[in-house]
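Chemist: Give me the fold of what follows.
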Amino acid sequence: MSDFQRSPASPTTWTPTPAGGSVFSQGADVTRVLRNTYALLSMTLLFSGAIATATVSYQWPAPGMLLTLLGYFGLLFGIHRARNSGMAIPLVFALTGFMGWSLGPMLNAVLSLPGGANTIALALGTTGATFLALSAYVLATKKDFSFMGGFLFAGMIVALLAAVANIWLQMPVLGLVISGVVALASIGLILYETSNIVHGGERNYVMATVSLFVSIFNLFTSLLSIFGFAGSSDD
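Modeler: A predicted model of the protein is given here:
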């Protein structure tokens, strides 16, 4: 009987290898997952950015909090259930496009401020540079950041609860603190998630892509809030 290895084309596609060969080569498998993850991540970032740009350009209505929560968690659940099927990729694009749509109102708010376009460019550039630097660090050092998982999860839960409370409190300073916590947690999650791929903890590039996309998205929106607040305070 022939051995099999995971094909890079799909999370559920398997191809035969010569009999007697190794079922998995750890190094080759890590490289394959990383390659597929970064390829899909690049496409979803471009797609989400295009949707966000269209939302701002054509003044599409905001989805609203309830629809945002239902759409976000519903699509995440769907991706998790379909992660080993052909439906996974379309659902990933649906999620990232939906998140781009939900970003529109925030971009419009920042653009209404003096120097708003520069603020968005600064947040975008900082996010991109941070992600590349963190990814390069983990790939070069192979350092294991798995110990950070529980702490980062707890931090994001606390930040989420504080953000919900601030909907009614309407405290700008608290919002700034929450953005700072989310930005730091997102940086930690990028390290954690990249390390998880490198050390064999994540072998499904669809789930790896979603995890990294959400961390990048949260980092960008947090930096946008911080830079936007700083810019408005200077006026």
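Chemist: Please make it C-alpha for all contacts and neighbour counts, starting now.
Modeler: OK.
Chemist: in the protein, which spans are strands?
Modeler: Counting by DSSP state E, the chain has these strands, from start to end: 3-6, 14-17.
Chemist: Turn these into CSV, columns for distance to residue 135 and mean neighbour count.
Modeler: Below are the strands of the chain laid out as CSV (distance: least, CA to CA, whole Å; neighbours: other CA atoms under 10 Å):
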stretch, distance to residue 135, mean neighbour count
strand 3-6, 24, 16
strand 14-17, 28, 13
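Chemist: and residue 160, which of those is closest to it?
Modeler: Nearest to residue 160, of all the strands of the chain, is strand 3-6, at 36.7 Å by CA to CA.
Chemist: Please name every helix or strand in contact with the closest one.
Modeler: When contacts are defined as 3 or more CA pairs under 8 Å, 6 or more residues apart in numbering; DSSP states H and E, strand 3-6 packs onto strand 14-17.
Chemist: In terms of secondary structure, what does the strand it packs on contact?
Modeler: For strand 14-17, the elements it packs on are strand 3-6, judged by 3+ CA pairs under 8 Å, 6+ apart.
Chemist: List the contacts of the residue nearest to residue 152 when sequence neighbours are not counted.
Modeler: In this structure, residue 152 finds its nearest non-sequential neighbour in residue 185, 5.8 Å apart by CA to CA, 6 or more residues apart in numbering. Residue 185 makes contacts with 152, 155, 156, as judged by CA atoms under 8 Å, 6 or more residues apart in numbering.
Chemist: let's see this one next to it:
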Amino acid sequence: MTRRYRFYDNTTENANISSVLDVSSRRVLRNTYFLLSICLAFSAITTAATIALQLPYPGFLITIVGYFGLLFLVTKNRNSGLGILFVLALTGFMGYTLGPIVGYYLRLPNGAQTVMMALGGTALIFLVMSGIALFSRRDFSFLSGFLTTGILVAFFAGLIALFFDIPALSLAVSSVFVLLMSGLILHETNNIVRNGETNYIMATVTLFVAIFNLFTSLLHLLGFASRSD
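Modeler: All right, here's what the predicted structure looks like:
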């Protein structure tokens, strides 16, 4: 009786894996991470300056107008060098709005520990989600519709919690935002890898906004837990 042996040839599979992250996607990913690191550093500087100077929170209306106005300018100039300047302006402005929030938590008992835990949690989630997006062969583009709908619903729920002062709803929104922003990091990074996003300026903005919202949501949740102890 003749025995038949079946040998597994993974040449095709390896080729498929390497073809996902081609030269173009590598370039976009490299440029995105480089610009993102600059934006994070610049935002951290503006946050620290705002705390040191004890500048007040600009208010909801100015924050919304400033954010969407600068986002419009970034989008309009996404294919030119001017877009990078507007990205820095946007992230610097967001750092300024973050300063009074972080300053508030720093003044609380164990506030410094709460802020550091939020930073550590943000960094860990970003690394895990990015790692999954980079090394998984799965296409996560199916998350697009769910994330868009979820973010819109959570945003309006957050407005309700803010204007009607509903702490329980605010905590629920922060919890949902942690999940949504984690998914957004996964989706956007995977989108870059698969050439779905070819503009590193827009990719940088998306990842920065995800990191920003993830950090503030964790800060809110951890701050509440700290005050409850």
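Chemist: Nearest to residue 126 of the first structure, out of the strands of the first structure?
Modeler: For residue 126 of the first structure, the closest of the strands of the first structure is strand 3-6, at 35.1 Å, according to CA to CA.
Chemist: so the closest one matches what in the second structure?
Modeler: On the second structure, no counterpart of strand 3-6 of the first structure exists by TM-score structural alignment.
Chemist: residues in the second structure matched by stretch 52-67 of the first structure, start to end?
Modeler: On the basis of TM-score structural alignment, stretch 52-67 of the first structure is assigned to residues 47-62 in the second structure.
Chemist: Now that stretch: buried residues?
Modeler: Within stretch 47-62 of the second structure, the residues scored as buried using 16 or more other CA atoms under 10 Å are 47, 48, 50, 51.
Chemist: Leaving out sequence neighbours, find the closest residue to the second one.
Modeler: Once flanking residues are discounted, residue 48 of the second structure sits nearest to residue 99: 6.5 Å by CA to CA, 6+ apart.
Chemist: so what corresponds to that neighbour in the first structure?
Modeler: With TM-score structural alignment as the criterion, residue 99 of the second structure pairs with residue 104.
Chemist: quick one: the helices in the second structure?
Modeler: 11-20, 23-53, 60-76, 82-106, 111-135, 143-163, 167-193, 200-228 (DSSP state H).
Chemist: The third one vs the first structure - mean distance after superposition?
Modeler: When the first structure is overlaid, helix 60-76 of the second structure sits 0.5 Å from its aligned residues on average, using mean CA distance after the TM-score superposition for the first structure.
Chemist: The fourth one now?
Modeler: When the first structure is superposed, helix 82-106 of the second structure averages 0.7 Å from its matched positions, counting by mean CA distance after the TM-score superposition for the first structure.
Chemist: can you tell me how far residue 108 of the first structure sits from residue 198 of the first structure?
Modeler: Applying CA to CA, to the nearest Å, the value for residue 108 of the first structure to residue 198 of the first structure is 38 Å.
Chemist: Excluding chain neighbours, what is closest to the aligned residue in the second structure for residue 227 of the first structure?
Modeler: Under the alignment (TM-score structural alignment), residue 227 of the first structure pairs with residue 222 in the second structure. Leaving aside its sequence neighbours, residue 222 of the second structure sits nearest to residue 114 (CA to CA, 6+ apart; 6.2 Å).
Chemist: For burial, what's the neighbour tally of the one you found?
Modeler: 24 (other CA atoms under 10 Å).
Chemist: and what of residue 68 of the first structure?
Modeler: Neighbours of residue 68 of the first structure using other CA under 10 Å come to 16.
Chemist: got the contact list for the nearest residue to it once chain neighbours are set aside?
Modeler: Nearest residue to residue 68 of the first structure, sequence neighbours excluded (CA to CA, 6+ apart): residue 102, at 6.9 Å. Residue 102 of the first structure sits next to 52, 62, 63, 68 when contact means CA under 8 Å, 6+ apart.
Chemist: Pull the number of nearby residues for the alignment partner in the first structure of residue 88 of the second structure.
Modeler: Taking TM-score structural alignment, residue 88 of the second structure has residue 93 as its aligned residue in the first structure. Here the count is done by other CA under 10 Å, and residue 93 of the first structure has 20 residues near it.
Chemist: which ones are touching the counterpart of residue 34 of the first structure in the second structure?
Modeler: By TM-score structural alignment, residue 34 of the first structure lines up with residue 29 in the second structure. Listed by CA under 8 Å, 6+ apart, the contact set of residue 29 of the second structure reads 189, 192, 193, 200.
Chemist: Include distance to residue 92 of the second structure and neighbour count when you put these into JSON lines, please.
Modeler: Converted to JSON lines, the contacts of residue 29 of the second structure look like this (distance: CA to CA, whole Å; neighbours: other CA atoms under 10 Å):
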{"residue": "189", "distance to residue 92 of the second structure": "23", "neighbour count": "26"}
{"residue": "192", "distance to residue 92 of the second structure": "24", "neighbour count": "25"}
{"residue": "193", "distance to residue 92 of the second structure": "27", "neighbour count": "25"}
{"residue": "200", "distance to residue 92 of the second structure": "18", "neighbour count": "24"}
